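Student: Sequence isn't available, so here's the structure alone:
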């Protein structure tokens, strides 16, 4: 060891030794990083990085050798063989290429060490081929033990460097660089210690030391340029990778369709906001948002329309947010959004925030020549007033949102204690409703419709009833909204239509049977086909079937709705406009489609018959009916005064408790109002149940 140090101190230019060492360390550091990059890529990129690794390593090895060698004082004139000098460089580059390729192949656990050993052999081969190119005027001899020791050091240290490089750890690259630099330096200076020269001084034979030093500096400069090029490539790629990772991070945390943060981003943000609220002893509002009728938009106009609605809503929401005040909205599901708002001492801020959200989500959207009004329901839960942890505050906001969705009047609902019990009971009722068809818990009652002037029966409206085995009778106003929310209205609605038509075929009198259509059921694409199948299978004449729908069903998609109504009317089926006078009632609807009947909503008869406002509304509806040539039927008639008023105003038909309460078919038959010509061979309500789609639910 002392001999090697003595060789460095006594026979080498210290400045060139420092220059060579600097280049060796820099080149090894760049080589280590380029090699690590090659192990994380595949295909053509991997080969490119391996080439850059081998080039950086070869330059570091070769230039370290030649700069230090040019700084060596042999005590005799020297010269360099240009061909062998170039060959030594190629040996370093190609030997490194093979070694690094094998080390990074991961064929077996020992391949990194084997590849490193090949790199070490290429270092030794480069050094001693370079020494052959080193022509000195003297007698050259070699100290074999030092020569062998230099090769062993080069091979073992290089093998160790690449073995350590492939082990996991944050410092693996730096360790590889240090050990590889040590392998190069140890090989060179141990090899130079093995080098012996007996000078033969001849007249006129002199070496220009200044020229050799200048050459060494030039080689160092060029090598630094090459190594720097490798480093710049690494840094550029690292920057590109960082940009790509940032883009991927944004993609991972943001919804690509709306541009809003996604669920993962929301989960991170709510944790931060809750921690901030705890620290400041303030409050945080979580707003659960669910779009209304979004499934209908997809069903009616296709998923392109649904995507466009989401894209526009995302753009609007981003435009209204005041991020400096901590407002945050994320898309957390298909048609679900979640918002966060830092609340002050009062509720004025959250109210303003909700108003802005409501305006954005209810504003119409133009798509493909039509106007879509998405709408939404909002549920608000406040931390820490309503909950002390993330899961509970989210659940409470959902409960409030479901309450808002079930309320036809309110779009926004704040969480209240006891909501969870009500929602739980509602969900249990929905589960029971799924089994109601299978267990024959549903049945039909019929309410008579008569001519006011003569009392003649014109038909019966089929009304759905549910007899729960534990809870007893459950009213339609309670379970129909549940059926609509859970999609159960489709199989239930088909069952009602099929059963009513099947039972009507057994009546001796050719009365009409009126069947209500839910707005959700009405937008089902197969409704004309279902009506056709029911009529064919039950044998009911189309003229005896009347379908009732509210204008809200048409309002969802007016153009398509009217097209479906024309298809149904083309079958010979009558169509009545139910609950007229409420909701969206408009002259344009009556003008656009020839309804067969208008039904005045029962709410207009809840007050006394002498109420001038009620009389004025009824007169207006009757005048509309006469103008458009459409008969008018009044619902909810309970007193003779109401009936007299309708008769005086010229109303054609009526139904209500005064004329007949809803009753089961068997009870109506027992009164003699209906006579069965071909008694129904199965229990009422059992018609063609095997064909119902509810079996798949």
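Tutor: In hand now; what should we look at? This one's a predicted model, so the numbers in the text were calculated from it and none came from an experiment.

Student: switch to C-alpha atoms for all contacts and neighbour counts from now on
Tutor: Noted.

Student: can you tell me which residues contact residue 289?
Tutor: Contact analysis of residue 289 by Cα atoms under 8 Å, 6 or more residues apart in numbering lists 336, 337, 338, 339, 376, 377, 378, 379, 401.

Student: take the one below as the second:
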């Protein structure tokens, strides 16, 4: 448009090919300049590309000038040409450098000003280098309307280009903002459930903490752990577990109020934060969450529910910093999940001490397992027929001597193993050790191993047993698993499936502690047990309780009709043994026949036939004389058991 304003006072025409070529030169030169500046090969790359951009504009200008045809004498002044090219190159390089490395608004607008100077300086300095001397007798024949139309056309194209650039800038800015928001959401939220994640929870906890300090208000943190989520994963698959989590998250999003916050901070772990004025608000919120997690849901074609255990810690009573508050809520949740009859538990110092001790025990148990500090003891199982008792097998009993606490009962450390994910490796260690010991015995008696309910519900148990039998060389019929009703009552269908797989391997299965707590005849009818072990507490009562004796006879009759032998546990006196014999109980186990004894890693007990002597029908002070024959080659023998 500035060139159109130039009036040389001579006829002027524009060469269309060179005019279009000047546009192409500018486009290609600008594209190459931006391409060079984007490579980031060095810090001076933007300046170099800017200088190239200025040279491209100069090439565009002088190509356009060649398209400018006049009737007259044309004169070019070289110094102005060089000056125009230098102005374009230097100020374009400055503009690119300022725009590329702009950190402040002043740099940006400085780059814009430099680019304007480059273009304007190029044009007017270049036009100064151009002189036209009209030839005599020639009059200008420019059509003012054509010039105006061309000027308007150029203006329209220029505005389209500028408008397109501005629209692209707005679109790019919006896309950047949306992308940034999307990335932030991805970083702050759980991808499966859409709930805030652990990082977002900690940030929100810090914000609430600061606000509570300023406003002198209180807030609570609730740690939440699903109760039966692993069971859903094991029985229905991980896809069903994901559906459970998404369903729970959808419920939470629908029911949470403005001041309530819930995040998923782990696999099946959640955390909630609630500012409150009245302590009852915390109770109501916790019970509402507990009810929400316990509601039944349909996953595929199966109806299920999970439930949750909640631990609550409040600020400032239970902690001085947010991280400690979250940790204490987790301790209270752990207590609610494993030891408390209630599903909601508030933090206190005693709970923290108890949970920390159990966690320390779990760490010590893990170390004992890794360093082979555990030991198996064996207690004999005898036939009760006269005149002599015969050892039919041994029950493997796990023992652990803690370096500080001394001997720790399995009733204490087995639940700790179950609660801390150690029951799997612990059970595998017991299987391998018991089978290896039994395989080394001189007499092929069976070995009985107790199985935790948690371990039994593991779908990989049959595969593990198969591997252990192959590795140790023990015949499958010499291994017997002892289960309590608690191991099968919660999910009978899955339990029956696993038991059938175990039975297909040739392994026996015994129902342990029968008669303690509740029991049902349906259990005996449904599950293919090879042995019934009558609980010690029941044996203790049969000599004094007429009703217990009648039930005992009924159990023996039931076992005989079902073809399942009955073994009585906890036999400690000859009176008990004689009573059991009279009732035709065929097998027994207890201190009367020997205490549990250790066995070496490589050599097991060489079990012997034992004779039980009686003197005139009276109970001797010692039922068993010291047995000369050792049960094993490591100095292990049955011991005298004096009645106390």
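Tutor: Perfect, I can see it now. Keep in mind it's a predicted model, so treat the numbers as computed, not measured.

Student: TM-score for these two?
Tutor: The TM-score (TM-score structural alignment, normalised by the length of structure 2) is 0.78; 614 aligned residues with a Cα RMSD of 4.6 Å.

Student: follow-up on the earlier one: out of the contacts of residue 289 of structure 1, list just those in helices.
Tutor: Among the contacts of residue 289 of structure 1, DSSP state H puts residue 401 in helices.

Student: As TSV, the contacts of residue 289 of structure 1 with neighbour count and distance to residue 562 of structure 1 would be great.
Tutor: TSV is the format used below for the contacts of residue 289 of structure 1 (neighbours: other Cα atoms under 10 Å; distance: Cα to Cα, whole Å):
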residue	neighbour count	distance to residue 562 of structure 1
336	16	30
337	23	32
338	25	36
339	22	37
376	24	25
377	25	27
378	28	31
379	26	34
401	27	32
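
Student: residue with max distance from the center of structure 1?
Tutor: Distance from the C-alpha centroid of structure 1, by Cα atoms, centre = their mean, peaks at residue 203 (86.1 Å).

Student: for the contacts of residue 289 of structure 1, which one is nearest residue 278 of structure 1?
Tutor: residue 339 (18.5 Å; Cα to Cα).

Student: And the residue farthest from the centre of structure 1, how far from residue 76 of structure 1?
Tutor: Computed with Cα to Cα, to the nearest Å, the distance linking residue 203 of structure 1 and residue 76 of structure 1 is 12 Å.

Student: any common contacting residues for the two?
Tutor: Joint contacts of residue 203 of structure 1 and residue 76 (Cα under 8 Å, 6+ apart) do not exist.

Student: Now for structure 2: which helix has the highest residue count?
Tutor: Determined from DSSP H, the single longest helix within structure 2 is helix 144-188.

Student: distance from it to structure 1 after superposition?
Tutor: With the two structures superposed, helix 144-188 of structure 2 lies on average 2.6 Å from its match in structure 1, counting by mean Cα distance after the TM-score superposition for structure 1.

Student: Just give me the residue right at the centre of structure 1.
Tutor: Nearest to structure 1 centroid, counting by Cα atoms, centre = their mean: residue 255, 5.7 Å.

Student: Can you tell me the closest non-neighbouring residue to the equivalent of residue 38 of structure 2 over in structure 1?
Tutor: Superposed on structure 1 with TM-score structural alignment, residue 38 of structure 2 falls opposite residue 104. Closest residue to residue 104 of structure 1 apart from its sequence neighbours, by Cα to Cα, 6 or more residues apart in numbering: residue 39 at 5.8 Å.

Student: what's around the one you found, how many residues?
Tutor: 18 (other Cα atoms under 10 Å).

Student: so who does residue 423 of structure 2 touch?
Tutor: Residue 423 of structure 2 neighbours (Cα under 8 Å, 6+ apart): 414, 417, 452, 454, 455.

Student: Residue 527 of structure 1 versus the equivalent of the second one over in structure 1, what's the distance?
Tutor: Pairing criterion TM-score structural alignment: the partner of residue 417 of structure 2 within structure 1 is identified as residue 483. Taken as Cα to Cα, the spacing of residue 483 of structure 1 relative to residue 527 of structure 1 amounts to 17 Å.

Student: So for the two, which residue has more residues nearby?
Tutor: Between residue 483 of structure 1 and residue 527, counted using other Cα under 10 Å, the more crowded position is residue 483 (22 against 19).

Student: From what I see, the residue nearest to residue 104 of structure 1 and residue 46 are in contact.
Tutor: Yes: with contact defined as Cα atoms under 8 Å, residue 39 of structure 1 reaches residue 46; the gap is 7.2 Å.

Student: For the stretch 251-400 of structure 2, which segments count as helices?
Tutor: For the stretch 251-400 of structure 2, the helices defined by DSSP state H, counting those that start in this stretch occupy 279-294, 322-338, 349-370.

Student: Any idea which of those gets closest to residue 542 of structure 2?
Tutor: helix 322-338 (34.5 Å).

Student: Tell me the counterpart of residue 261 of structure 1 in structure 2.
Tutor: Counting by TM-score structural alignment, residue 261 of structure 1 corresponds to residue 196 in structure 2.

Student: My understanding was that that match contacts residue 190; is that so?
Tutor: Yes: Residue 196 of structure 2 is within contact range of residue 190, at 5.8 Å (criterion: Cα under 8 Å).

Student: Distance-wise, check the residue nearest to the centre of structure 1 relative to residue 99 of structure 1.
Tutor: Counting by Cα to Cα - residue 255 of structure 1 and residue 99 of structure 1 are separated by 45 Å.
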